[in-house]
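> I need the structure of the sequence given here:
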Amino acid sequence: MKYPIAIWMLAIGAFAIGMTEFVIMGLLPNIARDFDVTVSQAGQLITGYALGVAIGGPIIVMLTIKWNRKYLLLALMGIFILGNVAASFSPSYGFMMTSRIITSLAHGSFFGIGSILAASMVKPERRASAMALMFMGLSMSNILGVPFGTLIGQNFGWPMTFIIISILGAIALIGIIIFVPMQKETEKSSVLNELKILKEKRLWLTLAVTLFGFSSVFAYFTYISTVLIDVSHVQEHLISYLLIIFGIGVTLGNVVGGKLADWDLNKALKMIFIAFIAYFVLLYFIQMNGYLMVVGIFFFGLIGFSMSPSLQFKSTLISKDAPTLASTLNQSAFNLGNALGAFIGGVVVTHLPVASLSLVAPLLTVVGLIFLFISIAVEKREGMTT
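Presented below is the predicted three-dimensional model:
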């Protein structure tokens, strides 16, 4: 099935943003070494980025609620480029943290607004798949961007990685200027209309499902380099190749997740959550062998990221009057989950054997599953379905 070229342009922006978010995980040992901090402290650069997305996204949506969405996307890509250029010249850990937070301000609003635009360009029965296509850029960044960026960072220094990301951001900016059409405003959004969604308890339940359900992904993935080196005994120069395998799994998971969401949203999420929890237990034993981790990391990406389209689509169904804020808040929930996961992972790495990450991480998804059951029960009681 063909999708409008504008969605592909949004996917390019998603690729660049995904690369800057995820590439740092493969470079944590290098960055920690250069700034003379522990790997756990370097991991807080991920937490800082995630918190910037979570807090900055909704604020930017409220401040720019009357902006044309194309102009807003261009402004967000400008912020993204500026943040990555600053990161490449970071002389200290504090400066690096600041540049990451600046970069993060573009993330939540870009995905929140972009996913709504993608869904609006296709028929209702294909909306989850259209969102999944945009998020495919995020997935592809794991296959191509992250391993390439990790390889560049390990061989030419991590600042070069962020320079390349800045160039990709500029390409995305030009693509949006040329191909994304100027949106026709049929109805002016207002802050008041958007804020009304905050009274909807189904929104808060959905955000809780996203926050806890997805946080287990980052609890483990944030320290994947450490796991591969210390537990799986993989040589450092091979990590970028294993991340390619992970990225392939992420991409397939995104496609499968989109199809499942179009089929039956709540059933899809229940299946994915339960499968993911069970897989973490299996992963505890798989990670002890470097050869098995080639397959293990593939399925980790596939199952973990198959929940993304369903979680994002679920948020857009909560309110027709406030889709921008609901969608952006869901991105905030994703990234608060990322921050929570990175924090929990850091505690485990600091105080427990690294291998135990795969047993602690799924506890977060268990909490997400509980909130999912509560959410479904509320929807049934109110006669609503998603």
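
> Only C-alpha atoms from now on, for both contacts and neighbour counts.
Noted.

> which element follows the biggest helix by length in the chain toward the C-terminus?
Scanning the chain for the helix with the most residues, using DSSP state H, yields helix 5-35. Helices and strands here follow DSSP states H and E; after helix 5-35, the next one along the chain is helix 39-63.

> what's the offset of that following helix from the middle of its chain?
12 Å (Cα atoms, centre = their mean, to the nearest Å).

> quick check: angle from it to helix 5-35?
Taking axes from the mean of the first three to the mean of the last three Cα atoms, to 10 degrees, one finds helix 39-63 and helix 5-35 inclined to each other by 140 degrees.

> What are the buried residues along helix 39-63?
Buried residues in helix 39-63, counted by 16 or more other Cα atoms under 10 Å: 39-62.

> cool, stretch 236-243 as well?
239, 240, 241, 242, 243.

> Name the member of those residues with the shortest distance to residue 66.
residue 243 (40.2 Å; Cα to Cα).

> host element of the closest one?
Per DSSP H and E: helix 239-263 holds residue 243.

> Check which helices and strands that helix sits against.
helix 127-140, helix 146-156, helix 265-286, helix 290-305, helix 307-316 (3 or more Cα pairs under 8 Å, 6 or more residues apart in numbering; DSSP states H and E).

> With mean neighbour count and distance to residue 95 as added columns, please give the ones you listed in a markdown table.
Formatted as a markdown table, those follow (neighbours: other Cα atoms under 10 Å; distance: least, Cα to Cα, whole Å):
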| stretch | mean neighbour count | distance to residue 95 |
| --- | --- | --- |
| helix 127-140 | 28 | 26 |
| helix 146-156 | 21 | 18 |
| helix 265-286 | 18 | 36 |
| helix 290-305 | 21 | 31 |
| helix 307-316 | 27 | 31 |
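
> one more to put side by side:
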Amino acid sequence: MPLALLALAISAFGIGTTEFVMMGLLPNVAGDLGTSVPTAGYLVSAYALGVVIGAPLLTALGSRIPRKRMLVLLMGLFTIGNLASALAPTFGLLVAGRVLAGLPHGAFFGVGAVVAARLVTQGRQARAVATMFLGLTVANIVGVPTATLLGQHLGWRATFLVVAGIGLVAMAALTLLIPQLPRERHEGLGQELRALRDRQVLLGLLTAVFGFAGVFAVYSYLASMMTEVTGFSETSVTLVLALFGIGMTLGALVAGPLTDRALRPTLYGSLAALAAVLVLFDFTVHVKWAALATVVVLGAVGFMTTTPLQMLVMNKAQHAPTLASASNHSAFNLANAGGAWLGGVAIAAGWGWTSPTLVGAVLAVIGLAIAVTAGLLDRGGPGASRLVAAGSERMREAERVG
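The predicted model follows:
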């Protein structure tokens, strides 16, 4: 694999750390800025809002910027956003800092996935994209727990200063390791927007919204489930989250080669496995060792969906994959927000702490149904296109003869 993928993985590590670390720092932020923990929870939503808005907006604005320069600029904005968060004197400015830090998230992964795919030969593209995503999974194993402990002992501002430092390191790595990639003649905002209207691209984004929402319906309440139902202490929650991160890493490692070999079957299999594991979790959550094992498997099958979904929208967008690729991360964050909301609705309705597992299973099944429908609609698509093209060619030939 090219060394340039390391620069993308380092960047993904920083992005993953700042995305998830806030969940562990909410009490510290609330106490320091004189607000409640539920109110401080808006900081999680603020970052997600930045991702949803920034992915299509920044990708569109940067459609004519060379991809290497675009990656460096996006990581620069990420660094500024985290620095602004660290220095924010009020809660309102911290919210603004979190939105700013989230803006480049989707656009970076969108552009980065296209760059990663172009750095390798045909047949290894999914593995290259999965390698970039490894930075995101390692962040959940190392970055988030370490940054949380740092924030708890030195203050939450220190956490965001360190993340800003990671951003600077990532900018240097991108500058030194990413090659200059020539622009394709057909690249441009108009072509990107037309590609985004493709039925298969839209169905792929919809699959991401529902399928990945199944993961976040449970992940958002995993800490509470482990303490309230399984019987773990609050100090053990960091270990549980790290195990989930290990599962994510395993899923990313497996998803790359499988997606290169058979994209749609990998997507179908991962979504079906996700639904099954979520149903199983409703039973294993009551036994400590079984719950921990299921957390690892849940992280693996949940993250296995990301690489085939990313490659699907890039392949279907073909000549203009950047905006579709970035929009996929907007879909993932909509899944984050929607899954967490639906899981919370189930708990608030009195269905119990384990109810998000069944909610998540239903969402995963809906995602699988959309993916299978898209696959059935896609059958004969390329063949039909070839027949139309051949027919048009014969008509032109007949006109020339006539």
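
> if we can go back for a sec, any idea how far the longest helix of structure 1 is from the middle of the chain?
On Cα atoms, centre = their mean, the centre of helix 5-35 of structure 1 falls 10 Å from the chain's centre.

> just stretch 274-291 of structure 1 next, same as before
22 Å.

> Ok, stretch 235-246 of structure 1 next?
The answer for stretch 235-246 of structure 1 is 20 Å, by Cα atoms, centre = their mean.

> again, but for stretch 118-129 of structure 2
Relative to where its chain is centred, stretch 118-129 of structure 2 has its mean C-alpha point 19 Å off (Cα atoms, centre = their mean).

> Which positions in structure 1 sit opposite it in the alignment?
Using TM-score structural alignment, stretch 118-129 of structure 2 lines up with residues 120-131 of structure 1.

> quick one: contacts of that stretch?
For stretch 120-131 of structure 1, contacts defined as Cα atoms under 8 Å, 6 or more residues apart in numbering pick out 3-4, 7, 115-116, 118-119, 255, 258-259, 261-262, 309-310, 313.

> mind running it again at 7 Å?
115, 118, 119, 258, 259, 261, 262, 309, 313 (Cα atoms under 7 Å, 6 or more residues apart in numbering).

> do you know how far the closest residue to residue 88 of structure 2 other than its chain neighbours is from residue 324 of structure 2?
Of all residues not flanking residue 88 of structure 2 in the chain, residue 94 sits nearest, at 5.1 Å (Cα to Cα, 6 or more residues apart in numbering). Distance of residue 94 of structure 2 to residue 324 of structure 2, given as Cα to Cα, to the nearest Å: 30 Å.

> Check residue 273 of structure 2 too.
Residue 273 of structure 2 is 26 Å from residue 324 of structure 2, by Cα to Cα.

> Residue 268 of structure 2 too?
20 Å.

> With residue 396 of structure 2 instead?
34 Å.

> if you count what's nearby, which of the two comes out ahead?
When residue 396 of structure 2 and residue 324 are compared on other Cα atoms under 10 Å, the one with more neighbours turns out to be residue 324, at 34 against 12.

> That one matches what in structure 1?
Using TM-score structural alignment, residue 324 of structure 2 pairs with residue 326 in structure 1.

> and if you look at residue 105 of structure 2?
Under the pairing rule here (TM-score structural alignment), the equivalent of residue 105 of structure 2 within structure 1 is residue 107.

> likewise residue 72 of structure 2?
By TM-score structural alignment, residue 72 of structure 2 lines up with residue 74.

> Now its match: which helix or strand?
Per DSSP H and E: helix 69-88 holds residue 74 of structure 1.

> hmm, back to that, determine the angle, from 0 to 180 degrees, between the longest helix of structure 1 and helix 239-263.
140 degrees.

> how big is the angle separating helix 5-35 of structure 1 from helix 127-140?
Using the same axes, to 10 degrees: helix 5-35 of structure 1 against helix 127-140 is 30 degrees.

> and helix 5-35 of structure 1 with helix 69-88, angle?
20 degrees.

> Which strands and helices lie in contact with helix 5-35 of structure 1?
Secondary-structure packing of helix 5-35 of structure 1 (3 or more Cα pairs under 7 Å, 6 or more residues apart in numbering; DSSP states H and E): helix 39-63, helix 107-120, helix 127-140, helix 146-156, helix 158-179.

> one more time with 8 Å
Looks like helix 5-35 of structure 1 contacts helix 39-63, helix 69-88, helix 107-120, helix 127-140, helix 146-156, helix 158-179, helix 224-226 (3+ Cα pairs under 8 Å, 6+ apart).

> Format those as CSV; extra columns: distance to residue 295 of structure 1.
Output for the helices and strands packed on helix 5-35 of structure 1, formatted as CSV (distance: least, Cα to Cα, whole Å):
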stretch, distance to residue 295 of structure 1
helix 39-63, 25
helix 69-88, 33
helix 107-120, 30
helix 127-140, 18
helix 146-156, 17
helix 158-179, 27
helix 224-226, 14
